[in-house]
Structure formats: C-alpha cells, structure tokens
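# Predicted structure and sequence below. I'll ask about it afterward.
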Amino acid sequence: MSGLDKKTGKTVERPGEGAAGFSKNGFILAAIGSSVGLGNMWKFPYITGENGGAAFFLLFILCLVVVGLPILLAEMTIGRGGRGNASSSLFNLTNKKHWKWFGLISIITAFLIMSYYSVVAGWTLHYMIQSFAGALSDVNMDYAGAFLGFAGGYMPIFWSALVMAITGFVIAKGVSGGIEKFNKILIPGFLILLLIMMVRALTLPGAMEGAEFFLKPDFSKLNEESVLIALGHSFFSLSLGMGCMLTYGSYVRKDQSLGKATLAIGAGDLLYAFIAGLVIFPTVFAYGMEPSSGVGLAFIALPAAFAQMPLGFLFGGVFFLLLAIAALTSAVSILEVPVAYAMEQWKWSRKKTATIMATLAFLLGVPSALSVEGADGPLSNVLLFGKTIFDLFDFSTSYILMPVGGLIITLFTGYAWKRAGEEAGLTGGIYRTWMFLLRYVCPLLIILIFLYSVGVLKFS
C-alpha cells in the first residue's frame, strides 16, 4: 500500500493491504511460486534418488508437516502482524531493537542466495534454448563435458544477467501488478506443462520401473542421514529462513486465513514435487540412467536421456522451460526480500530499488558464475575455506544462514511475541500444538540439521 513518509513528505509504497497487496488467491499462487523452485525440480529428485526413492518421499512429507509448515505459518504470521520487511516486522511486534538486527540476517541471506541462484537459473535458460534448437540431440555427445565446458566459460554471466533483468522487471511492476500477475500466469502454466511431461514420461518403455522406484517404499534404504537430509529439504523447499514468506506475509490481507493458506502452500509444494518425480524417475529408468546421479541429474543425465527419446529436443526443451519457470518464480520472491527492506529503510521508489538490488546481486554473482567446481573457469581454482566461491556461497547460505534464520523465527514466535496465535487465527489444541512444535521440536531439529550440515554431527 502507499503511504506518506513523515520525514520526506513523499508518497512511498509500504507493505500492507490495498492496491500493493496480494489478492487471496494471488498470495497463495505467489507463495507456491516461491516454494516451487529449483529445489523441487532439481534438488528434490536427486536427493530422493540418492536415498532410496519412495521411502524418502514419505519421510520428506512427514518432515514437511512437523517442521516446514509450522515455520511457514510463523513467518507469514510475523509478516502480516508486523507489516514491514523481514527486519522491521520483528521490531514492530516487540519494539526491541535486537530483534531488528536478528531479522537483518534473513535479508542478507536472501541477497547472497540471489547472487548465485541466478547463475543456476541462467543454466536452465541456456539448456532450454539449446534443447529446442536440437543442439542436445546427439546421442554420442559427452554431456558431462558439454556442461562443464559451458559452466567454465563466460556465457553463464550473460544468462545470469538475463535472469536478473527479468526478475528485476517483475518486481519493479509492484506486488499486485508484477509479482502476483507473474505467478498467476506461470504457476498454472507450469502445472499444465508438468502434467504433459508426466504423461510422456510414464508412457516410455520401461518407465514403470522408475515409477515403482518413486512410489513403492523400501524403508531398509533409509538411515539417520536420510532423516536429516529430509528435514533439511523440508525446510529449504518452502523458502524458509531467508525472509521470503515473511515479506510476502506483509502483503497479505487481514481477512485471509493464514492456516488455510499454509496448508494450500504445503499441498502445492508437495504436488509439484510429486509430479516432478513422476517426470524424472520414469525418464531416467527408461534410458538406463542412474537416479542417484547427484547434481548432474538435470544437466547431464536427463539431456542424455532426452537425446534418445523420439522428439527429444521438444520434450527436453519443455523440461528446461519448466526448470526456468521454477527458477524465476523463486528468484522473484528471493529478490523481493532485500527490495522490501531497501524501500522501507531508504524510502526509494520500487523501480529504483529493484534496479539497484538486481544490479548489485548480479555483480556479486559474477565470481560464482566463473568458479563452478569441475569446470575450467577463470576462478575455478580459487578456494576460500577449501571451497570454490560458488560452493562457499551455497554452503554458507543453505547450511548456516538459513538454519539460523529459521531458528530466529521459531524462537521469536514461540517465546518473544505473545500474540502470535491471535494473528495466526489459532486457538485451543491447534494453537498449543503449534507452540509446542515452535518452542521445542523445531529448534532442536534445526540445530541437528545445522550440526550435520557443518560436519559436527556425523554417522558411521
């Protein structure tokens, strides 16, 4: 909504209700767009493949219910109650400055994530064009070498810039006029294309073996590490700990049920992950690929599979179009976090803020684009704390800053803010269960995820 700044006398856009806020359905679609990112289409399939398939998927659902949804509701509740950015909302609800500084962690996290996330998003655009053009249709191609050759050059910088330009343009158009409209078009379109790809994948010869791998549980393949990986992904898949859902929550109408919205977003996240699994695993098994191909599953194993498929250039292009849509809808929510902060902090216009933040995030991401591990890039041999620049940004945000941000949200909602239940619309047993999870269960599990991720907690 717009408001008059008392210091400057200028009209500025602020979080809240009104023209700048989401409609009820628009908010849910935008939030699903934030959660349905490369985590669903890229990371979820390969970690599921590495951890036994169906049993891991069921474990992931359990973790999403126990950890993901309670924190998701907490973030949105803080945003709507505080009516500010990811930092000021915490201060507005307590009037204590230390919470404002704690909230700043999620804004820094989102900005850092955006810098290298745009690089991976750029890869999807490149592969989409290459696939539609038939450049990935040679069954004898060295797909691993092709990917590393591309990642080791300078073209990823161009594609990253394009991602930033699209993201900045959408955000500059505003919440209802940009972010909501963008997601209203892309998220339903994403589902239609995904369903088409699922039907094609399930009709491939030998596809049922892949479907069985994804749908028939074998709990003997699970171990302690699987549990922590599922916990971590349930946290990351909903864009928690980096201020996205808190910022989106500040644009939510007061008459919207946050409880119902939480369930809808969680269901949407699971639906897209489920269908993505029924696209990828049947395709992988049909062409003799390994479901545990790791991070190379999307950019190495699947292009090789599509090359063997009739009209593979078309279906491969559609698949990477899906990846690109998932990446862009998430990118919009991530960049909106520092944009909302800067607009409120420095009273800049939305267009100016979006331009500045997109440019700065792009420039920060250039070293990541040139330092992909295994690729012979200009900065691939530059190591900081034993990691490439790309890996350092990924590790520090995903495994340190995001868990810290999530822990802050649980402690704030569980202990510091006394009216969380009222804002969330929860009473009775549901409220007490939510508080129990936020006060005791979620913090403990987040700490375990953190200790495992940084190597303190190990399993033989």
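Alright, I've got the coordinates.

# C-alpha from now on. contacts and neighbour counts both.
Will do.

# Contacts only, for I334.
Counting by C-alpha atoms under 8 Å, 6 or more residues apart in numbering, I334 makes contact with S34, A110, F111, I113, M114, M242, G243, C244.

# One more pass at 6 Å, please.
I334 is in contact with A110, C244, counting by C-alpha atoms under 6 Å, 6 or more residues apart in numbering.

# quick one: contacts of stretch 140-155?
I300, A375, D376, G377.

# which of those residues has the most neighbours?
Using other C-alpha atoms under 10 Å as the neighbour test, the contacts of stretch 140-155 are led by G377, with 21 neighbours.

# Am I right that that one is in contact with L370?
Yes - counting by C-alpha atoms under 6 Å, L370 is a contact partner of G377 at 5.2 Å.

# sorry, back to before: which one of the contacts of stretch 140-155 sits closest to F235?
Nearest to F235 among the contacts of stretch 140-155 is I300, at 26.7 Å by C-alpha to C-alpha.

# alright, now check it against this:
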Amino acid sequence: MRNYFSKIGFVLVVAGGAIGLGNAWKFPTLSAENGGFIFVLLYLLFTLTIGFSVFLAEIAMGRLSKSDLANAYSSLAIKYPEKWRYAGLFMLGGIFVLSFYLMIMGWVLKYTVTSIFYLPMNLEEAKFDFTYLISENLSISVLFYSLSFFLTLFIVSKGLIKGIEKLNIIIMPSLFLMLILMLIFCMKFDNGFIKALNYLFYPNFSNFSFQSVLKALGLAFFTLCLGIGCIVTYSAALNEKTNFIKSSILIILINLLISLMMGLIVFTFIFEFGANPHSQGASLVFISLISLFKQLGIFGYFLAFGFFLALFFAGITSAVSMIEPLVFYIINNYKITRVKALIFVGFIVYILGILCILSLNKNFSFLKVNFFEVLDNFTSNFLLPLGAIASSIFVGFFMDKKRIYKVFCKFLNKKVFLFWLFFICFISPLAIIFIMCYQIFV
C-alpha cells in the first residue's frame, strides 16, 4: 500500500505544482492575451517536447543524486563539480515565484471566503472590488496573504511524505472531480461553450507576436516546475520501483488536460455573458469571471465557492513545491531542523511578498517598482528557462551516460534513450537559447 501511495503521491505532488495557479490563472490569462489557439498550440508543443525532455533530465538528476539541486550538480558532474554547484542558485527561482504566488493565493482565499455570502452584481462592481482590494485595502491583502503563507509553511514543516504527499492524495482527486463537474455544467451553455472551443482551438493572429512564443515556453516551464529544483527534489525521494517514465507521461497529460479544462470553463462563462476575453492579468478571473457567478442565482454562490476553493488548494500544492527545494538544501548542508530552515526561507519569502503587495497599493506608489510584475516576468521568462538550459546541458554533457542509462534502461529501450539524449543535448537547450535571444535582441 505504501508503494502504491508513493507512486500516486509523486504523480499528484508534481501534477499539483502543475495545476496550481500556473494553470488556473496563467493559462487562461495568457491564452487571452496571446492569440487563443496559436498560444495553446505552442504551449502544448513546448510542454510535450522541450518540457518533457527537461522533466526527464531533472528526474535523472534526482534519482542518481538522492539530494537537493546544488548537491546533485556537484556530486554528479564528471567535470568542474565545484563550478556546477553554483547552478543550484536556480533554486532561488522558486522563492521568487512563491513570493508573488502567495499574494495571489491570498486573493483566492479572500474570494473563497466572501463568495459564500457576497458576489458582485456586474463587471463594474467586480472591478471596483478587486481594484479596492489590491490598491487600497492593505490590511485585508496582508491578512489573507499571511494566512496562505503560514498554511504553506505548516504543510512543508510536516515533511515531504507526511505533509506534501498526504495533502495531494486527498486534494488532487477532489480538485479533478470538481473541474469535471464544472466542465459538464459549462456544456449546458451552448453559445458560450462553442465560442470557448473556437477561441481556444481556432487560430487568431491579431493578438499574437513573437513575444508570445517566449511566454508559451515560460508557461510550460512554470506549470511543470522546471529549472528550480522541484523535480530534482521530489525524484530524490521517489521509490526505486516507480516507473518514472509512465509517471512523467501521466503528469504531462494531467497537466495539459487540466489546463484545457480550466481554459474552457473560464472562457465559457466569459463568452456566455458577454464579458471581455482579453482582460489583462488577474482580472480575467477576479473581475470577469467572479461577476458572472452572480447571474447563475443561488447556484452561483456554490459554484464560486467551489471554484475558488479548488484554486486555493491547488495553489497550496504548488506553493509547497516551490519552497521545498531550498528547504531541503539547507537541511542537507547546514544540518539544522526543518523548522529552522523554514523560518529562514519563510522570512525571505514573506518580505518579498509584502513588497509585492505594497507595490500594488496606491499609498505606496513612491516605491516606483511593481515587484509583482518584475518577479513574474523575471522568473517565467528568464530564470526558469535558464535553469532548464543548465539542467539540459549538465545532463547532456557533464553526467556519466552509463549511469543515466542504468536509471532509464528498466523502463526505456536504448534507441528511445539515445533519441532523448540527443534531444536533451542539442534540441532543447538550443531552442530555448534561440527563443530567449530573439526576444532580447530582435
């Protein structure tokens, strides 16, 4: 039974990271901003090719090192182990993501609570509520951010198995079932559902640019938690008998399926009630969508509560995935307790999150920097892709190929292994570098 839950738990842990706010918030939003189907197609392509190949590379690092990201680089390197150890700094990407991620989770938690008894009457009222929350109501923003923060730390304090895996075993099936029920309900809205299908699966070049390519690549890495040590950390604790090839394929498919389900659910409501599908950023969920639940009568309150509750629990799972790699590293290298490591990491995360909140508040406009946008763009468009490049080059050129094959040979034939190795050596890093360079210099 333990082996069974270890296998399922691993899938759900990583899938949880993939289907958190990265999918529930970023996927519909970025789809709306970047041309619908063209963006979706690129996201699918990058996830199934580059994302999947890097995912397997990071699993190999974790399985062979049984350690954190920094120690995986240094212990597995056949050349320059001390220099490769510095690549462990990409773990900081998870901390940067977590700081603004928990702020968004605070918004989700606030809407989860208030949707029980209040829903805005229309778009104007919803826009006023959300604008007031992020730009004026500092105490409520900090309160719900703090609740999300301490709940995340509490779960991580229980450890990888007791805290994280048990959370996923309970929550992820419930979340998946809730999304299926919501999707079935959306099918009742013939007009909105058909328009949502057309929007997500019909090309629209009017909102597409080459910048959309980088965003699709960043979203693939974001939803798979690549480049920041999450997969290395989890696979270090993975049961040796687990067929990680099948698990990885299942994770990718779950990731893509839930992304598309979330997109269909959000855009069905958007089109059914005539809202703007091109709303920017978080407003797609917190303004456009929340205002539509009211039009469903008393059922809208239940649906809104279930929707935001699902987002919150999925977000908790993702948040846990972000903070665990650095905590694991500190425990391994400084021989301190998990609680002390959490206090240290948590302090940094909390301060960065407060800065994100303050930078959106109009009373702190003197800060002159939108920490939320800076951290989001820096991590999704640069830090995560750079981390993926590092792991690709490392596995492809600086690890013992015989040791890697020993990990893969139980679940993969040699021809497929050699194809993957070629892909991870040349295709993945060169494609990421080309996309990033085009974005920066052209």
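Alright, I've got the coordinates. Just so it is clear, the model here is predicted, and its values are computed rather than measured.

# okay, the contacts of stretch 140-155 of the first structure in a markdown table with distance to F214 of the first structure next?
As requested, those are exported to a markdown table (distance: C-alpha to C-alpha, whole Å):
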| residue | distance to F214 of the first structure |
| --- | --- |
| I300 | 20 |
| A375 | 31 |
| D376 | 35 |
| G377 | 36 |
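
# Over in the second structure, tell me which residue corresponds to L335 of the first structure.
In the second structure, L335 of the first structure lines up with I323, judged by TM-score structural alignment.

# name the element its match belongs to?
I323 of the second structure belongs to helix 298-334 when assigned by DSSP states H and E.

# Name the residues of that helix that are buried.
For helix 298-334 of the second structure, burial by neighbour count (16 or more other C-alpha atoms under 10 Å) applies to 300-301, 303-331.

# Likewise for stretch 403-419 of the first structure?
Applying 16+ other C-alpha under 10 Å to stretch 403-419 of the first structure flags 403-414, 416 as buried.

# Likewise for stretch 215-228 of the first structure?
Those would be L215, P217, L222, E225, S226, V227, L228, for stretch 215-228 of the first structure by 16+ other C-alpha under 10 Å.

# okay if I get those residues as JSON lines plus secondary structure and distance to L73 of the first structure?
Shown next, in JSON lines, are those (DSSP: H, G, I helix; E, B strand; the rest coil; distance: C-alpha to C-alpha, whole Å):
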{"residue": "L215", "secondary structure": "helix", "distance to L73 of the first structure": "29"}
{"residue": "P217", "secondary structure": "coil", "distance to L73 of the first structure": "30"}
{"residue": "L222", "secondary structure": "coil", "distance to L73 of the first structure": "29"}
{"residue": "E225", "secondary structure": "helix", "distance to L73 of the first structure": "27"}
{"residue": "S226", "secondary structure": "helix", "distance to L73 of the first structure": "25"}
{"residue": "V227", "secondary structure": "helix", "distance to L73 of the first structure": "22"}
{"residue": "L228", "secondary structure": "helix", "distance to L73 of the first structure": "21"}
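
# I'd like those as a markdown table, with distance to D391 of the first structure appended.
Formatted as a markdown table, these follow (distance: C-alpha to C-alpha, whole Å):
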| residue | distance to D391 of the first structure |
| --- | --- |
| L215 | 32 |
| P217 | 32 |
| L222 | 27 |
| E225 | 21 |
| S226 | 22 |
| V227 | 23 |
| L228 | 20 |
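
# wait, which of the residues you listed is closest to M198 of the first structure?
L215 (14.1 Å).

# The closest one - nearest residue in space that isn't next to it in sequence?
Distance criterion C-alpha to C-alpha, 6 or more residues apart in numbering; nearest residue to L215 of the first structure, sequence neighbours excluded, is A54 at 4.8 Å.

# From the structure, what's the count of residues near that neighbour?
22.

# quick one: what's aligned to it in the second structure?
So A54 of the first structure corresponds to F37, using TM-score structural alignment.

# same check, this time on E75 of the first structure
By TM-score structural alignment, E75 of the first structure lines up with E58 in the second structure.

# For the helix or strand hosting its match, name the packing helices and strands.
Taking DSSP H and E as the definition, one finds E58 of the second structure inside helix 52-65. If you count contacts as 3 or more C-alpha pairs under 6 Å, 6 or more residues apart in numbering; DSSP states H and E, helix 52-65 of the second structure packs onto helix 230-236.

# What span of the first structure is the helix it packs on aligned with?
Taking TM-score structural alignment as the measure, the first structure aligns residues 244-250 with helix 230-236 of the second structure.
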